[in-house]
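1. Model the structure of this input:
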Amino acid sequence: MSAWYLGAALFLLLNLFAGLLRVFRGPTHADRMLSVELFGTTTVAMLLLLAYAMDMTALLDVALLLVLLAVVATIAFVRGTGKFFR
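-> Next comes the predicted model:
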């Protein structure tokens, strides 16, 4: 079963490269911010999969910390721009 978790984590890592393309080519700041949020959620999912595959509970704490940082970054972006929905 841990091989399945590692394979899923590898697939999510490949998914990050698609988001990296959007960071560099995004036409607006909102597109770039959404791709950065994709990085955050994908990284959390990868950490959770790796925590279960390698039986390392410390990775669960790191994933929780990254979720909190992603929420703070999103709030800062929305409050800073004020034009998110245009």
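2. From here on, just use CA atoms for contacts and neighbour counts.
-> Will do.
3. quick check: longest helix of this protein.
-> When the chain is parsed with DSSP state H, its longest helix is helix 29-54.
4. And this one, please, so the two structures can be compared:
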Amino acid sequence: MPDLYHALTLFLLLNLGAGLWRVVRGPTAADRMLAAQLFGTTAVAILLVLAQAGGVAALRDVALVFALLAAVAAVAFVRRAWPQPEDDHDRP
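-> Next comes the predicted model:
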């Protein structure tokens, strides 16, 4: 069974390589944002697989932190890349 976990981890690392190609290649900011989300999701998956394979419960906690950071990073990117138009009704 540990060989299956290691093969799955290798597959996920190759998936990260494909995402890195998309970050470098582009062509739009949305593509880059989705690739960054892929990095976060894949990092969480790798940590969960390694936690199961090695029996290290602390890796599950690290995976949870990475999941939260990936969500915050996506929101920050969207807020920065696509600013909301100013609305006169929001001003006091």
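5. Do you know the score for how well these two fit?
-> Once superposed, the chains reach a TM-score of 0.91 (TM-score structural alignment, normalised by the length of the first structure), with 83 aligned residues with a C-alpha RMSD of 1.0 Å.
6. The longest helix of the first structure vs the second structure, mean deviation?
-> When the second structure is overlaid, helix 29-54 of the first structure sits 0.5 Å from its aligned residues on average, using mean C-alpha distance after the TM-score superposition for the first structure.
7. tell me what that helix is packed against?
-> When contacts are defined as 3 or more C-alpha pairs under 8 Å, 6 or more residues apart in numbering; DSSP states H and E, helix 29-54 of the first structure packs onto helix 2-25, helix 58-81.
8. go with 6 Å
-> helix 2-25 (3 or more C-alpha pairs under 6 Å, 6 or more residues apart in numbering; DSSP states H and E).
9. how far out from the middle of the chain is the longest helix of the first structure?
-> Relative to its parent chain, helix 29-54 of the first structure has a centroid offset of 2 Å by C-alpha atoms, centre = their mean, to the nearest Å.
10. Dead centre of the first structure: give me the residue that sits there.
-> For the first structure, the residue nearest the mean C-alpha position is Gly40 (2.0 Å; C-alpha atoms, centre = their mean).
11. So what does that residue match up with in the second structure?
-> In the second structure, the residue paired with Gly40 of the first structure is Gly40, using TM-score structural alignment.
12. Test my guess that its match contacts Ala70.
-> Yes: counting by C-alpha atoms under 6 Å, Gly40 of the second structure touches Ala70, with 5.2 Å between them.
13. Tell me how far the spatially closest residue to Ser2 of the first structure that is not a sequence neighbour lies from Val23 of the first structure.
-> Leaving aside its chain neighbours, Ser2 of the first structure sits nearest to Ala53 (4.5 Å; criterion: C-alpha to C-alpha, 6 or more residues apart in numbering). Relative to Val23 of the first structure, Ala53 of the first structure is positioned 30 Å away (C-alpha to C-alpha, to the nearest Å).
14. Check Leu64 of the first structure too.
-> To Val23 of the first structure, Leu64 of the first structure is 24 Å away according to C-alpha to C-alpha.
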